[in-house]
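Asks: my questions are about this predicted structure, shown below with the sequence.
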Amino acid sequence: MKTGERARLEAYFARTAWEFAPSLVPSSLLVTRLAPERLPFVRVVGTVSRLRGVLPEPASGSGAASGAGDREAKREAERLFAVDELSRERFADPGTVLTYLETRAAGEPVVLLDAGGCFAPSLDVLCERFSGTVLGVVEDSDSGHRRYAAREKLPCPVVSVARSPLREPEEFLLGQSVVSAAEALLRGWRETPGARPALVLGFGRLGGSVASALRARGARVTVYDTDPERRAQALAQEYAVVADRAAALETAALVVCASGVLALRGEDFRVLPDGAFVTSVTGPAEAPDLSGLPDDYSRYTATRHVTRYEADDHYFYLHDAGAAVGVTRGAGVDPYPVLAQAETLAALRTLADGRPTRALHEVPPADRRKIAALWLHYYSER
């Protein structure tokens, strides 16, 4: 990160922390990706709360450079905070999670800053048996939002920033970026997305952006979503829409996973046409699961970011092992994610000071407007 970018980001977060600092400072646990551009956010969480533990999400992409940057970010975070392993298998056991919480914040009021619903399976036990107080959860991802929303009753308040309007700029650019990445790779094979029938799995904001970018490049786009309302929206926008995902996979030469949930399993890949190219725009937990892929498939490196899976009678390509493609930043830092990061701070204050009811909430619109105004002051307006 360049010196000027870092200074602007730190000034933005310093002002945001001043605006949304809770009067009763809680402890916190933070689930986040530890990348260089995320470190200022991690530090500001430690400013407005007693940050007792950082749980790094798996990296969203591949490549030696980004991997080295993430490792250095982790080392820097470890100099300031406790950094612990995030294992979704381990966090599925409520007793283990309770022990972890007691180790880090026994007897303290705690806000859980979640991503992907990591704390959802153990939340009842944490609220009932923790020696301190679970003030609530802030959820950052759409998949986690769905996990908490599916609960009939919540044992504590949950404030979701996953579907905030402040996420729209980032999600729009992310959808465009995944198509640009696929286009660059396909051009290396003297192809373009427009030459392949495309299937977009999921038609939320990310999926809609992907579909739009593919259509702009001349692709024949088909949309699948489990939600009939979203299928109706796609149809209204003149995309081909299918209700039978398996049948759609049989003719899809380019598949983009944008559903926010596990979209493809090993057995699904078998029905893809030869040479199909699969990529993803959602998080690591929702990346395609290859564990069910038949044993007769071998894997080869096709290019730096593409793996070829081949059996005697079938082959397909997987981009970055199914990990999500990030926003193409060039030499700079993408400024849009800091909108949602600031909203996380506002949500933390809501839980610490406002003590909302045991239900699913969003950040008040007045706080979102304040965040947008601050962001414009630092990143746009002159």
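Replies: Looks like it arrived, so ask away.

Asks: for the rest of this, base every contact and every neighbour count on C-alpha atoms.
Replies: Fine.

Asks: helices of the chain, start to end?
Replies: Under the criterion DSSP state H, the chain contains helices at 3-20, 39-48, 64-78, 94-105, 123-129, 142-149, 168-187, 205-216, 228-236, 245-249, 266-269, 337-349, 365-379.

Asks: list the contacts of the second one.
Replies: It stands for helix 39-48. With contacts defined as C-alpha atoms under 8 Å, 6 or more residues apart in numbering, helix 39-48 is touched by 9-10, 13-14, 17, 21-22, 25, 51, 73, 77, 338, 341, 345.

Asks: buried subset of those residues?
Replies: Applying 16 or more other C-alpha atoms under 10 Å to those, the neighbour count classes 9-10, 13, 17, 21-22, 25, 51, 73, 77, 338, 341, 345 as buried.

Asks: A further structure is provided below for comparison with the first:
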Amino acid sequence: MNPLYVKGAHFFEDIQPPHRSDLNLAVVTHLLDNPQVYLDSLHSFANLAMLLPKPKSICPKILEQLEKRFQVVIKNRSQMASAEVAAAILNNAVPRGDLVLVDIGGYFAACLSAIAPLLKANLIGVVEVTENGHQRYAVLPELAVPVVSLARSPLKGPEDYLTGQSIVYSAEALMRECHHIMNGGNAVVFGYGKIGRSIAKALHAKNINTKVVEIDPIRAIEARSRGFDLIHKDEALQTSDVIFCATGNQSLNNHDFNRVKNGAFIFSVTSSDDELDLSRADCNFTVNRVTEYVSRYERLGQYFHLANSGNAINFIHNAEVGPYIYLVQGEVVAAVNYLYENSLDQQIMELPTSIRRDLAERWLRHFS
């Protein structure tokens, strides 16, 4: 096994909580082509009753391996929005005991208020990893159970930063396969959040003319203070050769595609369901595959390129962020245990600083 994964396994052994025989987990996860030391860790202290792989980030080889060990259910977020459907799936996997939902992207947000009375198990809480998911839980009028969010944790910062770097790496690789390069063109980043900020910084470091579209005035000021010109969406679409969509909240709608500059490349940092409204574009444009992961959309003399069907491009190259992913996954382990050990209010919360500090110190001992 790669030494990185060996160290990861040792890190998870170091932070592993006591075994909880009555605790069950339903885990939304990406299934990338690497050893599943994180899932092994979760299963070592609780019953990993069900996996819900994100449909657009599944390595078939890893899926085949995990189906031999766990109950695996492949559903998208819209399918899990029905409380009856979600409850039936969960009841089949978890007929008794306590249950924690480990979420990526708010899979259970739409049904959370209605699902608890339908479950056979005792739902004690949710752990949410992403900002997109955090926002989906935050807009609910009330929460049926506590939600521990890691989206804004300082331990997630390194992963977010490296995700932005990996997005730019993947974008360059995909463009080169189409015999294009970024240098000499204009780039725009939609959204100056943690990942958008990292993308903009990586582009600037490569001497690529980069501007930012940001509707939040506080983030817009930060982008400006970092030397990035702010630009309105219309101008960005008409003048940018490379477009990075990093808002998590539909950067481009159906009408926007009509204004994209000829030949532009569009890249997303998350799933097309969240970032792009492609329902009419797929019908209004002729779509031809240029390479395995890049398609050309064309009509009436206008054309642009869309990568990975509008889904996150870094997963094409395994979304590699090194050992920093273990910080986030380690915080998931700690958050599950925190929900189990404490009677918490039904609200969104973060882990105490003392727990994060302990995780960081242990990570440093293994990886520094």
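Replies: Looks like it arrived, so ask away. Quantities reported herein were computed from a predicted structural model and do not represent experimental measurements.

Asks: about what we covered before: widest-spaced pair of the buried ones among the contacts of helix 39-48 of the first structure?
Replies: The largest separation in those, counting by C-alpha to C-alpha, is between 22 and 73 at 26.9 Å.

Asks: and which of the contacts of helix 39-48 of the first structure is nearest to residue 303 of the first structure?
Replies: residue 73 (27.0 Å).

Asks: residue contacts, the closest one?
Replies: With contact set as C-alpha under 8 Å, 6+ apart, residue 73 of the first structure has these partners: 34, 35, 36, 39.

Asks: so what's the residue count around residue 248 of the first structure?
Replies: Here the number of neighbours of residue 248 of the first structure (other C-alpha atoms under 10 Å) works out to 21.

Asks: same question, residue 302 of the first structure
Replies: Other residues within reach of residue 302 of the first structure, judged by other C-alpha under 10 Å, total 13.

Asks: how about residue 67 of the second structure?
Replies: Residue 67 of the second structure has 12 neighbouring residues, counting by other C-alpha under 10 Å.

Asks: same question, residue 125 of the first structure
Replies: Using other C-alpha under 10 Å as the criterion, residue 125 of the first structure is surrounded by 14 other residues.

Asks: which residue in the second structure aligns with it?
Replies: Taking TM-score structural alignment as the criterion, the aligned counterpart of residue 125 of the first structure in the second structure is residue 114.

Asks: residues contacting the closest residue to that match other than its chain neighbours?
Replies: Closest residue in space to residue 114 of the second structure, ignoring its immediate chain neighbours: residue 83 at 6.0 Å, by C-alpha to C-alpha, 6 or more residues apart in numbering. The contact partners of residue 83 of the second structure, by C-alpha under 8 Å, 6+ apart, come to 111, 112, 114, 115, 118.

Asks: quick one: residues contacting the last one.
Replies: By C-alpha under 8 Å, 6+ apart, the residues touching residue 118 of the second structure are 83, 84, 87.

Asks: near the nearest residue to residue 284 of the first structure once chain neighbours are set aside, how many other residues are there?
Replies: Using C-alpha to C-alpha, 6+ apart and skipping residues adjacent in sequence, the residue nearest residue 284 of the first structure is residue 323, 5.5 Å away. Applying the criterion other C-alpha under 10 Å, we find 23 residues in the vicinity of residue 323 of the first structure.

Asks: and residue 323 of the first structure? What does it align with in the second structure?
Replies: In the second structure, the residue equivalent to residue 323 of the first structure is residue 311, according to TM-score structural alignment.

Asks: and residue 89 of the first structure, by the same measure?
Replies: Mapped onto the second structure by TM-score structural alignment, residue 89 of the first structure lines up with residue 78.

Asks: what of residue 172 of the first structure?
Replies: Using TM-score structural alignment, residue 172 of the first structure pairs with residue 161 in the second structure.

Asks: and its match, how far is that from residue 106 of the second structure?
Replies: Here residue 161 of the second structure is placed at a distance of 21 Å from residue 106 of the second structure (C-alpha to C-alpha, to the nearest Å).

Asks: of these two, which one has the most company?
Replies: The neighbour comparison of residue 161 of the second structure against residue 106 (other C-alpha under 10 Å) goes to residue 106, with 26 against 19.

Asks: what about the counterpart of residue 244 of the second structure in the first structure, neighbour count?
Replies: When the first structure is aligned by TM-score structural alignment, the residue opposite residue 244 of the second structure is residue 256. Burial measure for residue 256 of the first structure: 27 neighbouring residues, criterion other C-alpha under 10 Å.
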